[in-house]
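S.K.: missing the sequence, but the structure's below:
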């Protein structure tokens, strides 16, 4: 779709997404379109069951949803141009009169450190009219950056319900807390969930940006905690700035000590303290490095988030932390260096060495972080290509995702990606194909076309319709 057809988000919508972690939007398809979509879903679910990752090719009209200017515009605004539709997708069918449990989605059953910056997003699309009584998805605004559940009930947390007419969809930060709500009507309720990933780091605003300076949205729904520094930093990051908090506040030693003491407290308060320390120069960075090396899991984790936005002054200490005997500390240091991108270029050789680390959690973090390097070296590309042969499946599929972020500069990895197309893991295969697409050279395209032709899947062939018409 051409860029001028995109219905990009406004500044106010982006501010709302940054703070609340969710937006409710709507396509303008006809009632007939959604009736036909529902008929296809009912037929497939009745005759074949949930098609899982084959949802898109099996329900052919569904592609029109993800080509719609409202959808493409929203995703481009949040994830930048050339975002990737992830291979994992799922059609949720809710016929239960019981509420589902609050949860954050896993990364396809695997583990990784969650992003504060919106590198991932989800769309939850409702193809039928979905009143509250039909059990729409419930979303906890503002909880996308909280590891723990800082609420006791949906009423206290200000739950947002994704109810509305057919064509309504929720655009959510990948890591937000959500659940299914009770369907008391007993009628079929579908929610079609698709995941999306950023493949290019922000260089400038990708939404309809008219006002450069950050300000709070008028529709602030985050009742648990307010994170002004984090929100402003995210706005700046989405505008192409890295380390925008660095050295923007006084390095007052007494105040830094007080902030450091808050890292072990209520998680939202601890996050705010970490971001505040990130802007207080080297003394703040030293307090965060001490926190990173703490035995307290929360202190170490929130300190890593602070270091990830503290600018180039944090690189030396983070690089030193890569030698820690505690693999969890190493993982968090790797994450922070990846978030610092080009500012952490000097740490790249130390990161590459960690490909030999015995802990798979460390190798997973490394392959993810190296995909954020602004200027990839031949050594990084070679290391990611080698990681495609790692014994751990998540190392392999995260390596291919990182190669997709490097574009044409990763062409040397094409032979290893060709081998990965036959991997036993479905996501390694899918990500390898995506990487070939984003590398985009003639060699990569020829490899991809051959693979797609050999694996062609017919969306109309079923057990009751094997051959004709």
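M.R.: That came through, no problem. Bear in mind that the values here come from a model prediction, so they are computed numbers and not experimental data. Numbering: from 1, shown residues only.

S.K.: all contacts plus neighbour counts: C-alpha atoms, from now on.
M.R.: Will do.

S.K.: For residue 302, the count of nearby residues, please.
M.R.: 27 (other CA atoms under 10 Å).

S.K.: Could I get the contacting residues of it?
M.R.: 263, 270-271, 274, 292 (CA atoms under 8 Å, 6 or more residues apart in numbering).

S.K.: Tell me the buried residues within those.
M.R.: 263, 270-271, 274, 292 (16 or more other CA atoms under 10 Å).

S.K.: Turn the contacts of residue 302 into JSON lines, columns for secondary structure and distance to residue 424.
M.R.: Below are the contacts of residue 302 laid out as JSON lines (DSSP: H, G, I helix; E, B strand; the rest coil; distance: CA to CA, whole Å):
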{"residue": "263", "secondary structure": "helix", "distance to residue 424": "42"}
{"residue": "270", "secondary structure": "helix", "distance to residue 424": "42"}
{"residue": "271", "secondary structure": "helix", "distance to residue 424": "40"}
{"residue": "274", "secondary structure": "helix", "distance to residue 424": "41"}
{"residue": "292", "secondary structure": "helix", "distance to residue 424": "37"}
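
S.K.: take a look at this one as well, against the first:
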């Protein structure tokens, strides 16, 4: 426990990285949850869903997010300066039919999803929620898959967040999940809140006792082997550079692994690609690069991702194969290549900078994503300036990717071309595209006090027509934290004062 927070253990962090979730529970007294459910029931019955105003409308709810178990879990995964996003949703489930499997969008918009934990979500259950009441269902290990890898809606391996009042699921933002059937005939609330990392990790923020990555004791469906991916995330969370050391293959038969890479069995191909990835240069020397480059087009996404992570560990030849795939015609292959380049370290920097100049917008956008993941790019003035220059391009998709990447550059706390990065993001607050504008606010929050020059543009953005542009601008002012930023934020909040007990039924008194 640190500063009263109940941080996650090494075992819990390993579970989060491999399976994409952990289930936890607060220790509030029964009376707390009873009052909370009474408030929720009254609000939903008399006013409907309060939407993003859920937190101020239900006063007791803030205590949940101040609880040491909740704060400790979020600190462990996202670092101590995480931000609560303005989108909140109180899910009311009284349906006897399960919902559909899905990944959440980004508030109605799309972006390239992060494998590393930049985002997380909490799903909190304020009432006892047995399976019959329809808790959230989670498909473990699917957080890094764009495609659905399980055939049946009722696939084995589904985990539910069933439990006593105060149970919550801390999930990777991008995991596949659904609501399950409520066959109990009683109301069920699930309170969904989203959180963002504002600083790249410089060291472990959980209760770390063992710095060594430990593989799961067993990998069973729906989980697939992603050792290279998991090791990268662990190393990143420990604050280490992207460059990965190859593991001792113990005399592994590379030829046999290459043969298994051509298997008709998707799980077998996935495992073979992962084993080759772990061997790194030794596998490259035995001819694995062309085979893994071909595997980027595997129809089974877990195998293709392992191929990308493997090529990232195979030096210049692997990086060259990834760069070639990045600029190719197949969107799924290009996307996988971007994930590989994101973890390839400084060896990929020059090629990614060149890819930013591509006349193919999707290629340049994915290159921007990969650069935004890299510490090396954050320390490179040419990279920061090149990303800033993308905001002058006509493609909305490309400008969105550039803003996102510049935010991560700020999170790495690099000083390279900081003025250019902040100035570009300040201009982006006035972009014609609303997603560029609201992502610019989130991006500036990651720059902290170094974004002081953007305060006037952020103040202007507080009057934007879009609720998320306004909310993100306010959040950026909070994280900038200079006297000018604080004064502007307080002026905005005073004019936006919210009274949680002022309702159509109680307008003035008491």
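M.R.: In hand now; what should we look at? Being a predicted model, the structure only gives us computed values, none of them experimental.

S.K.: With respect to residue 41 of structure 1, which of the buried ones among the contacts of residue 302 of structure 1 is nearest?
M.R.: Within these, the smallest distance to residue 41 of structure 1 is 42.6 Å, found for residue 271 (CA to CA).

S.K.: The equivalent of residue 454 of structure 2 over in structure 1: what's its closest spatial neighbour, skipping adjacent residues?
M.R.: Matched by TM-score structural alignment, residue 454 of structure 2 corresponds to residue 413 in structure 1. Computed as CA to CA, 6 or more residues apart in numbering, the closest residue to residue 413 of structure 1 that is not its neighbour in sequence is residue 385, at 5.1 Å.

S.K.: How about residue 95 of structure 2?
M.R.: Once flanking residues are discounted, residue 95 of structure 2 sits nearest to residue 182: 5.4 Å by CA to CA, 6+ apart.

S.K.: So that neighbour versus residue 314 of structure 2, what's the distance?
M.R.: With distances taken as CA to CA, to the nearest Å, residue 182 of structure 2 is found 49 Å from residue 314 of structure 2.

S.K.: Could you check which of these two is surrounded by more residues?
M.R.: Neighbour count, other CA under 10 Å: between residue 182 of structure 2 and residue 314, residue 314 has more, with 27 against 22.

S.K.: Let me know how buried the counterpart of residue 196 of structure 2 in structure 1 is, in neighbour terms.
M.R.: Alignment note: residue 196 of structure 2 maps to residue 197 in structure 1; criterion TM-score structural alignment. When neighbours are counted by other CA under 10 Å, residue 197 of structure 1 registers 22.

S.K.: contacting residues for residue 197 of structure 1?
M.R.: Residue 197 of structure 1 neighbours (CA under 8 Å, 6+ apart): 79, 83-86, 119-121.

S.K.: and in structure 2, which of the residues you listed remain?
M.R.: Compared against structure 2 with both residues aligned by TM-score structural alignment, their matches' CA atoms under 8 Å, the contacts of residue 197 of structure 1 retain 79, 83-86, 119-121.

S.K.: Which parts of structure 2 are strands?
M.R.: 21-25, 83-92, 119-124, 136-138, 159-160, 167-172, 177-179, 189-196 (DSSP state E).

S.K.: What is the mean deviation of the third one from its aligned residues in structure 1?
M.R.: Superposing on structure 1 and averaging over aligned pairs (mean CA distance after the TM-score superposition for structure 1), strand 119-124 of structure 2 comes out at 0.2 Å.

S.K.: same question, the shortest one
M.R.: With both structures laid over each other, strand 159-160 of structure 2 and its partner residues in structure 1 are 0.5 Å apart on average (mean CA distance after the TM-score superposition for structure 1).

S.K.: what ranges do the helices span in the stretch 51-200 of structure 1?
M.R.: 55-58, 62-66, 69-79, 154-157 (DSSP state H, counting those that start in this stretch).

S.K.: Out of those helices, flag the one nearest residue 369 of structure 1.
M.R.: By CA to CA (comparing all of the helices of the stretch 51-200 of structure 1), the closest turns out to be helix 69-79, at 17.3 Å.

S.K.: buried ones in that closest one?
M.R.: 69-79.

S.K.: Aligned to residue 277 of structure 1, what sits in structure 2?
M.R.: Match for residue 277 of structure 1 (TM-score structural alignment): residue 311.

S.K.: which residues touch that match?
M.R.: 277, 280, 289, 292-293, 317-319, 321-322, 340.

S.K.: for those, which one is nearest residue 492 of structure 2?
M.R.: Using CA to CA, the contacts of residue 311 of structure 2 come closest to residue 492 of structure 2 at residue 340, 42.4 Å.

S.K.: Now do the most centrally placed residue in structure 2 against residue 497 of structure 2, distance only.
M.R.: For structure 2, residue 119 is the residue whose C-alpha lies nearest the centre (CA atoms, centre = their mean; 3.1 Å). From residue 119 of structure 2 across to residue 497 of structure 2, the span is 28 Å (CA to CA).

S.K.: again, but for residue 110 of structure 2
M.R.: Taken as CA to CA, the span from residue 110 of structure 2 to residue 497 of structure 2 is 31 Å.

S.K.: Same check on residue 318 of structure 2?
M.R.: 55 Å.

S.K.: what does residue 387 of structure 1 align to in structure 2?
M.R.: So, by TM-score structural alignment, residue 387 of structure 1 is matched to residue 428.
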